[in-house]
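Enquirer: Here is my input; please provide its structure:
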Amino acid sequence: MIDVAEHLAAVLEAARPLPAESHDVAAARGRVLRHPVRAAVDVPAFDSSAMDGFALRFADVTAVPATFRVVADLPAGTDLDPTLDTAEAARIMTGAPVPTDATAVVPFEDTERGLAGGLDPVTVVAAPRAPGAHIRRRGSDVSAGDLVVDAGVRLTAAWIGAIAASGVGTVSVSRTARVAVVSTGSELVSPGAPMRRGQIPESNSVLLAGLAEESGAEIVLRTSVPDEGDGPRRAIAAAEEAGADVVVFSGGVSAGAYEVVKNTLGDLMRFDRVRMQPGKPQGFGVTPRGTLLFGLPGNPVSAAVSFELFVRPALRALEGDAEVGRTSTRVALAGGWRARPEKTQYVPVSLDRTDPAAWVARPTERGPRGLGAADGLAVLPPRESDVAPDELVTVALW
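Expert: Model prediction:
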């Protein structure tokens, strides 16, 4: 057997970043940046008011109350820059340019009548704390040329908002990975179809296609092939015709007599036993055109865990994502667990967050329903002694 890390290293070595493409920043959420983004403008682009109130000269309001003549009204978006003489102020709204002569902004709450007086004289009853009070200086957030987001970051709504605010309209991002999912087995029938003795609903392609889409990939083919014939090779040809970057097989990779993937693709894929439970039998290879081939076990939970450990990191690496793994945390494992000295165990768990300071991980029931209820995987490395009840373990969060 080989270690999980060894198998993953071979996968990531083959997962070369996909071509980059230019996208409008508004359409780039979920994509991975391929080049750093630097600010095109200062943020703020000018000295602006941080409050609704009155712009004035700080030296004129060292003693309060102090009354000022209001000489201008400055809404956001104005280009006016009124001159302010002694005891003169401009009514100003949040985000509006601060007059060049002003050295502070007094919030309307610190005046006698607030904003209700319009351009009538205003009386300040509480002095600003210092020169520059409530003024956001030009470039105080970001200066033109500053790094906004580095390459390798998957763009969230907050990141694309920051990029747009810095004056950048287009970004270079990775193309979406294209995935084909192929289930194997002569016993498979479509979900909901009539079944005879010995047949089962085909669910792995639905499961794995969903996991791939949740990882940001595009599904270009989803199909099943029987245990006889050259179905896997024909599926690869169809996948590559559809533009697939990755083909994921489930089933047909173990040691039985009808392991169709292993029996037909030995020239393209290597088949290993990996020190993990579930999911020991694994296949991986690359076609002459560079398409990544994954052979996962047929058991749905084993297939899902294998996808999580190997396929998902590969999809993220194809996009140039700087973070290919999951966020993990240390959590008490309720009830403990039986140790396995020869392999790492990946246990689907639900998280009890009743006490925010002390989460508890509870193993879910076996089978697909338990997988659906899981919040992550408890990772239990090889060890001789069993995991004690409420012992802290690492949980990779889904």
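
Enquirer: okay, CA-based contacts and neighbour counts for the rest of this
Expert: Will do.

Enquirer: Next, the contact list for the residue nearest to V124 when sequence neighbours are not counted, please.
Expert: The spatial neighbour of V124 that comes closest, neighbours along the chain excluded (CA to CA, 6 or more residues apart in numbering), is T111 at 4.3 Å. By CA atoms under 8 Å, 6 or more residues apart in numbering, the residues touching T111 are V122, T123, V124, V125, A126.

Enquirer: how about the residue nearest the centre of the chain, what does it touch?
Expert: Closest to where the C-alpha atoms of the chain average out (CA atoms, centre = their mean) is R154, at 5.7 Å. Neighbouring residues of R154 by CA under 8 Å, 6+ apart: R29, G30, R31, V32, L33, D321.

Enquirer: Next, the structure of the following sequence, for comparison with the previous one:
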Amino acid sequence: MRSVEEHQRAVTDLIRARPPATLALSDATGLVLSADVVAPISLPVFDNSAMDGYAVVADDVSGAAPDHPVTLPVPEDIPAGRTDIPTLKPGTAHRIMTGAPFPDGADAVIPVEDTDGGAEVVRINAPTTPGRHIRRAGGDVAAGTTVLWTGQVVTAPAAGLASALGLAELTVQPRQRVLVISTGSELVTAGTPLAPGQIYESNGVMLSEAAREAGAEVVAAVTVADDTAEFIGVLDRYGVRDGAVDLVITSGGVSAGAYEVVKDVFGRDGGQGVHFVKVAMQPGMPQGIGKIGAPGSDCAIVTLPGNPVSAQVSFEVFVRPALRRAMHLPNPDRPRRTATLREKLVSPAGKRQFRRGLLDPETGTVTNYGPPASHHLRYLACANCLLDIAAEVTELPVGTPVEVWDLTT
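Expert: Below is the predicted model:
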């Protein structure tokens, strides 16, 4: 059987980055910059007031005090957004708002708290100094300065900075476009009454959300019966053969039974570019990878087992890190920690086992959570980590240090 490490490398090599794309800020947020961002303008663009108050000449109010206020006429109001900025004459004050352009002739702002707030005549109760409460043009960013760098994730503040600089788009590493296909004639959509022998579909919902959480775009999540024509029809409907999808993730149809639709479509011998392998792990032994679609479309396919825990653990081990690497996102791997086992565990020889666990970060201890069988989705839904048990380990006594994958970050 193939080792986990070998299959991880194979999946990583399979899922390739898309060419950089220039996207609107709303679409670029959360992605990685593929080009530096150089400021086309300065910030602030112009000198402006840092306070609501009055633009004045500092010398005119040098002797102001609460018991000896200076009174000045207020010939003009300068709200934010005013474009015809009147020059201040000595011996006067212009009422000015935060962010409003600072007038020529003035050299300071008196906060409204140091005045009586007069609209036509203002009484000023405190002195000031030249330059006080003025935001100078270029004080934040000078035009021509590199403000965001290649490889940086576009956060909300980064998008805000780009917008403040007048940029509506950024060049980024685009999201991987993922099509999720759940296979099985027994599957029905939640909300539909169950007939005998039917179960509600869960893998498509789970894997789609996992792909989105990893940073990918989910083109669609589709459920198909064990019917090769229906499966091929889905591939055609979503343009897999025409390059509209970067990655197809399937669940089910890859075991050794008679009705294995994924194997039936792509050839059980790997003759159509999809190779089915066994990986020395539990859960998640049956796996498949390959390229599908027209030549040059470069669409990858990763086929996962059908049992829910097997499918999700396989996604965590193989697909999530490969997707994030293809999008150049930071921290492709889940954080690994060493925790102390609070109970005895046994593990099958020759298979690397991933057990659901509850990690207590305060005590540094971990507890196995639920049985190892791959249909126990309940325990995976509440687990906060995976215990990673090496293939050569068959027994772990209480107190054994064990590596865990933190699923919370």
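
Enquirer: Which member of the contacts of T111 of structure 1 is positioned nearest R326 of structure 1?
Expert: Of all the contacts of T111 of structure 1, A126 has the smallest distance to R326 of structure 1: 51.7 Å, by CA to CA.

Enquirer: Next, the distance between the ends of stretch 144-159 of structure 2.
Expert: 18 Å (CA to CA, to the nearest Å).

Enquirer: meant to ask about stretch 212-228 of structure 2
Expert: Counting by CA to CA, you get 27 Å between the two ends of stretch 212-228 of structure 2.

Enquirer: can you tell me how far the nearest residue to V324 of structure 1 once chain neighbours are set aside sits from V98 of structure 1?
Expert: Among residues not flanking V324 of structure 1 along the chain, P313 sits closest, at 4.8 Å (CA to CA, 6+ apart). P313 of structure 1 sits at a distance of 50 Å from V98 of structure 1 (criterion: CA to CA).

Enquirer: more neighbours, those two?
Expert: V98 (30 against 22; other CA atoms under 10 Å).

Enquirer: The more buried one corresponds to which position in structure 2?
Expert: By TM-score structural alignment, V98 of structure 1 lines up with F102 in structure 2.

Enquirer: dump the residue contacts of that match.
Expert: Listed by CA under 8 Å, 6+ apart, the contact partners of F102 of structure 2 are F46, D47, N48, S49, A55, I85, I134.

Enquirer: Name the nearest residue to it, sequence neighbours excluded.
Expert: Nearest one to F102 of structure 2, counting by CA to CA, 6+ apart, is N48 at 4.7 Å.

Enquirer: likewise A304 of structure 1?
Expert: In space, A304 of structure 1 is closest to L208, 7.0 Å off (CA to CA, 6+ apart).

Enquirer: Tell me which residues of the helix or strand hosting the one you found come out buried.
Expert: Assessed by DSSP states H and E, L208 of structure 1 sits inside helix 204-214. Residues N204, S205, V206, L207, L208, A209, L211, A212 are the ones in helix 204-214 of structure 1 that count as buried (16 or more other CA atoms under 10 Å).

Enquirer: I'd say the first one and S250 touch.
Expert: Yes - with contacts counted by CA atoms under 8 Å, N204 of structure 1 reaches S250, the gap being 6.9 Å.

Enquirer: overlap in contacts of the two?
Expert: S183, G298, A303.

Enquirer: mind putting those in TSV, distance to A361 of structure 1 and secondary structure included?
Expert: Shown next, in TSV, are those (distance: CA to CA, whole Å; DSSP: H, G, I helix; E, B strand; the rest coil):
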residue	distance to A361 of structure 1	secondary structure
S183	32	strand
G298	26	coil
A303	22	helix
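
Enquirer: quick one: which of these has the most company?
Expert: Counting neighbours by other CA under 10 Å, S183 comes out on top of the shared contacts of N204 and S250 of structure 1 with 26 neighbours.

Enquirer: Quick check: the gap between that residue and A235 of structure 1.
Expert: Counting by CA to CA, the gap from S183 of structure 1 to A235 of structure 1 is 10 Å.

Enquirer: Now list whatever residues contact both of those two.
Expert: Common neighbours of S183 of structure 1 and A235, counting by CA under 8 Å, 6+ apart, are T223, V225.

Enquirer: ok, how many other residues are close to the residue nearest to T62 of structure 1 when sequence neighbours are not counted?
Expert: In space, and not counting its chain neighbours, T62 of structure 1 is closest to A127: 6.5 Å by CA to CA, 6+ apart. A127 of structure 1 has 21 neighbouring residues, counting by other CA under 10 Å.

Enquirer: Does A127 of structure 1 touch A63 like I think?
Expert: Yes - proximity of A127 of structure 1 to A63 meets the contact threshold set by CA under 8 Å, at 7.2 Å.

Enquirer: ok, which stretches of the stretch 151-300 of structure 1 are helices?
Expert: With DSSP state H, counting those that start in this stretch as the criterion, the stretch 151-300 of structure 1 has helices at 157-165, 204-214, 231-241, 260-264, 300-306.

Enquirer: For these, give me JSON lines that also has distance to T291 of structure 1.
Expert: As requested, the helices of the stretch 151-300 of structure 1 are exported to JSON lines (distance: least, CA to CA, whole Å):
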{"stretch": "helix 157-165", "distance to T291 of structure 1": "31"}
{"stretch": "helix 204-214", "distance to T291 of structure 1": "16"}
{"stretch": "helix 231-241", "distance to T291 of structure 1": "7"}
{"stretch": "helix 260-264", "distance to T291 of structure 1": "16"}
{"stretch": "helix 300-306", "distance to T291 of structure 1": "18"}
